[in-house]
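here is my input, please return the structure:
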Amino acid sequence: MVASLSLPRIMRVGRGAAEELGEVVAGLGLSRPLLVTDAFLVGTGAADRLAETLRKAGLHPRLFSDTVPDPTTDSLAPGLEALHDHRADAVIGFGGGSPMDSAKALALLGVQGGRMRDYRAPRVNHGPALPVIAVPTTAGSGSEATQFTVITDSGTDEKMLCLGPAFLPLAAVVDVELTMSMPPRLTADTGVDALTHAVEAYVSRRANPFSDGLALTAIGTIGRHLRRAYADGSDTRAREAMMLAATQAGIAFSNSSVALVHGMSRPIGAHFHVAHGLSNAMLFPAVTAFSVHAAPDRYADCARALGAATAMDADEVAADRLVDELRGLCRDLDVPTPRSHGIDREAWIRLTPLMAEQALASGSPANNPVVPTADQIQDLYGRIYA
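Alright, predicted model coming up:
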């Protein structure tokens, strides 16, 4: 098997890396970036500080802050207008997964036009697109190092996975100082998101030796530090470890794939407006329990890396312990069920067949150790509700 690998050309990783953003952008020969972020980061002053870093490097940035959680085709329209008005030659995604997903989509639409639906999976998008520079503020999505973006179709509520090298950031600037203000709920949700990326990358049918090493390293780091970061947001060492692990997990799944958890998670986010990391966490233990029998050796490796099993444990025992550890982790991080999160039971039941159909259509379940049927996905949705 030949693995096709893609990474950002430039990565600046470490405390204070954001201060070098202007140098990175200027070094790429760019001068008019559109800085895509959200209202929260404008409110904290972080977006203006980053824009000033760009101006000090002699660049001419424009700020676009009207991104929304789980970006939609409608939310991209004003961003596209800002991109063209500014005559932008690059797009900087600054924030969590939503600003970065928006930035990636705008970079492609700004050059190629058309509708986002034209670029959804299974199409692989090679470009052209404007260069993307990613500056994450959460330790979870790994979007700064992936060739994926997820945009919800405003007309159908379908959360569309779009993939290909056109969406891979040209540069990533990863600075732990940008994550220090994350509240506990966001810390938990993004941390479980990163763990899901790493585990699914490792057990995926498209796993390879390159992604394997990064995935196992990320799993081990998250196992040692996620609870610490959740309990004490000022624990700089835990925050730094989680930031690095999230990027490693992003590189791993971008060069392998995600699987059933992500396939089922996207429709929950689209129809019930649940944050992506949280919907992953709701699904993670049950989907893993459904899947472990098909690849006990791979799941056992994950359990050992996470610290849930030892080298002395048989693979089947270790794989089962992984499921137990994921359940325990979700309890410790106060992950709600869909019911306790406030999702109406009748709406959940009514939409389950459509969510199962959309999960399968995304292509991610086909990478799972067990490729599920629509009925099996509906059953899993039923199990996790309460």
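
please count neighbours and contacts with C-alpha atoms only from this point.
Fine.

so where do the strands sit in the stretch 51-200 of the chain?
Shown for the stretch 51-200 of the chain, the strands assigned by DSSP state E, counting those that start in this stretch span residues 62-64, 90-95, 132-136, 148-152, 159-163, 171-174.

residue 11 reaches residue 172, doesn't it?
Yes: using Cα atoms under 8 Å, residue 11 makes contact with residue 172 at a distance of 4.8 Å.

who has more neighbours, those two?
Each of residue 11 and residue 172 has its neighbours counted (other Cα atoms under 10 Å); residue 172 has more, 29 against 19.

does the more buried one touch residue 142 like I think?
No: assessed by Cα under 8 Å, residue 172 is found out of contact with residue 142, at 10.2 Å.

if we can go back for a sec, now distance to residue 5 too, for the strands of the stretch 51-200 of the chain, in a markdown table please.
Compiled in a markdown table, these are given as follows (distance: least, Cα to Cα, whole Å):
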| stretch | distance to residue 5 |
| --- | --- |
| strand 62-64 | 32 |
| strand 90-95 | 22 |
| strand 132-136 | 18 |
| strand 148-152 | 14 |
| strand 159-163 | 14 |
| strand 171-174 | 16 |
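
to check against the first, give me the structure of this:
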Amino acid sequence: MVKKFTTTQTIFTGWGALQENSAALSGLGKKPLVVTSAGTWKRMGAQLAEQLSGCFSAYAVCDCINSEPTDVMIAEGLAAYQKNGCDCLIGIGGGSPLDAMKAIAVGTTSSAPLASYMGKEIGGALPSMAAIPTTAGTGSEVTKFTIITDTKTDVKMLLKGEVLLPQLAIVDASLSESTPQSVTAATGLDALTHAIEAYTSKQEQPLTDALAVSAVKRIFSYLPAAYRDGKNRKAREEMAAAALEAGICINNSSVTIVHGMSRPIGALFHVPHGLSNAMLLEKCLQFALPGCYERFGALGRAIGAAPADSSDAAAADALLAAVKQLCRTCEVPSPEQYGISRTAFFDVIEKMSADAIASGSPGNTRRAVSAADCAAIYRSLWET
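Okay, here's the model as predicted:
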């Protein structure tokens, strides 16, 4: 079967990559809109202003992306783009500003509501984009996807199209040094989810297989260290590399059941994406194992959780045990510990299950997934 492999055109990596390669931003256009969060701009604005001023005579800033991006935030960003006469975009921050940048780009060429793109391939010419992640997890800098919450329906919309791939990504691990411990955990486990799902997806391919195994190995080796000590340079560099690898993987092999079930939790209960993935990771992988023991087992052996001569089933179980332990190390809360009401959660299980299946992601799982299966997994999150 013929496989297609795409990613961002130019990627700079390495400690200090932004400072050394900021001149590359000047090729985007004449006046960029910088899409970020208030916190990131407050923390890094002075540094970024100096570098942007060296590339552009003028730029504008939209720092309204302070949580999982919504269609309302995108409208605000689009208004800023148009009001300031911008012609390109730079996203800097976690996955939310990078996703928002892509959605704003779509809005610059069409007045159609974002919801109208659900289930379609977005095409056409968009403004040039550069993505500068400050966390190690989402991989949005190298994907053709953006996830935006529709505030009218409380659905996290998965929008896609190769035109959403940024022209430039600058992956500088030094920018993640100040990432809070909880964000380090959530984004790191998001990257792990990307890598495992891409490797076990029906859409996997040889190029993504190699990157996925590499990412899984890096994350098991270095996420605990990055979580314990945010100033651990080696751990930060390895996690940045793993997140990049995993992002490239999902761009080409997509995700499976975890992401499909995670998005409704984020949309309805405002749980950060990486954390909602982490809450589901063990239960969803346990469900998926019977459809893919060979691949789960290969990952279990790759990280050293199982001997080289172990059976696929035994090695797969060992991987699941290692995932469970990593989530404990990173202190992933249950929905109840996070503060979600059990009654409120159970009241929307039917909607979340339907939304999960409708997203299409569970369909990439190598075991058939129904809405009833999703509902059972959601309920299991409350079992002691």
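
most tightly packed of the strands of the stretch 51-200 of the first structure?
strand 132-136 (a mean of 30; mean count of other Cα atoms under 10 Å).

mind giving me the packing neighbours of that one?
strand 90-95, helix 97-112, strand 171-174 (3 or more Cα pairs under 8 Å, 6 or more residues apart in numbering; DSSP states H and E).

turn those into JSON lines, including distance to residue 199 of the first structure.
Output for those, formatted as JSON lines (distance: least, Cα to Cα, whole Å):
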{"stretch": "strand 90-95", "distance to residue 199 of the first structure": "24"}
{"stretch": "helix 97-112", "distance to residue 199 of the first structure": "19"}
{"stretch": "strand 171-174", "distance to residue 199 of the first structure": "22"}
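
of all those, which one is nearest residue 236 of the first structure?
Evaluated with Cα to Cα, those place strand 171-174 nearest to residue 236 of the first structure, the distance being 14.6 Å.

who's in contact with residue 159 of the second structure?
117-122, 145-148 (Cα atoms under 8 Å, 6 or more residues apart in numbering).

between those residues, which is nearest residue 211 of the second structure?
residue 145 (18.7 Å).

any idea how far residue 359 of the first structure is from the equivalent of that closest one over in the first structure?
Using TM-score structural alignment, the partner of residue 145 of the second structure in the first structure is residue 148. Distance, residue 148 of the first structure to residue 359 of the first structure, by Cα to Cα, to the nearest Å: 16 Å.

looking at the second structure, which residue ends up farthest from its center?
Going by Cα atoms, centre = their mean, the residue of the second structure most distant from its centre is residue 309, 33.9 Å out.

so how far is residue 189 of the second structure from it?
Taking Cα to Cα, one finds residue 309 of the second structure at 28 Å from residue 189 of the second structure.

one more: residue 40 of the second structure?
As defined by Cα to Cα, residue 40 of the second structure lies at a distance of 21 Å from residue 189 of the second structure.

compare those two (neighbour count), which wins?
Neighbours per residue, other Cα under 10 Å: of residue 40 of the second structure and residue 189, the larger number sits with residue 189, 31 against 17.

leaving out chain neighbours, which residue sits closest to the residue positioned nearest the centre of the second structure?
Centroid check for the second structure by Cα atoms, centre = their mean gives residue 138 as the closest residue, at 2.6 Å. Excluding its sequence neighbours, the residue lying closest to residue 138 of the second structure (Cα to Cα, 6 or more residues apart in numbering) is residue 95, at 5.4 Å.

just give me the match in the first structure for that neighbour.
Match for residue 95 of the second structure (TM-score structural alignment): residue 97.

now do the contacts for that match.
Here residue 97 of the first structure is in contact with 136, 138, 141-143 (Cα under 8 Å, 6+ apart).

same question for residue 189 of the first structure.
140, 276-278, 281.

can you tell me which of those residues has the most neighbours?
Result: residue 140 is most packed of the contacts of residue 189 of the first structure (other Cα under 10 Å), 30 neighbours.
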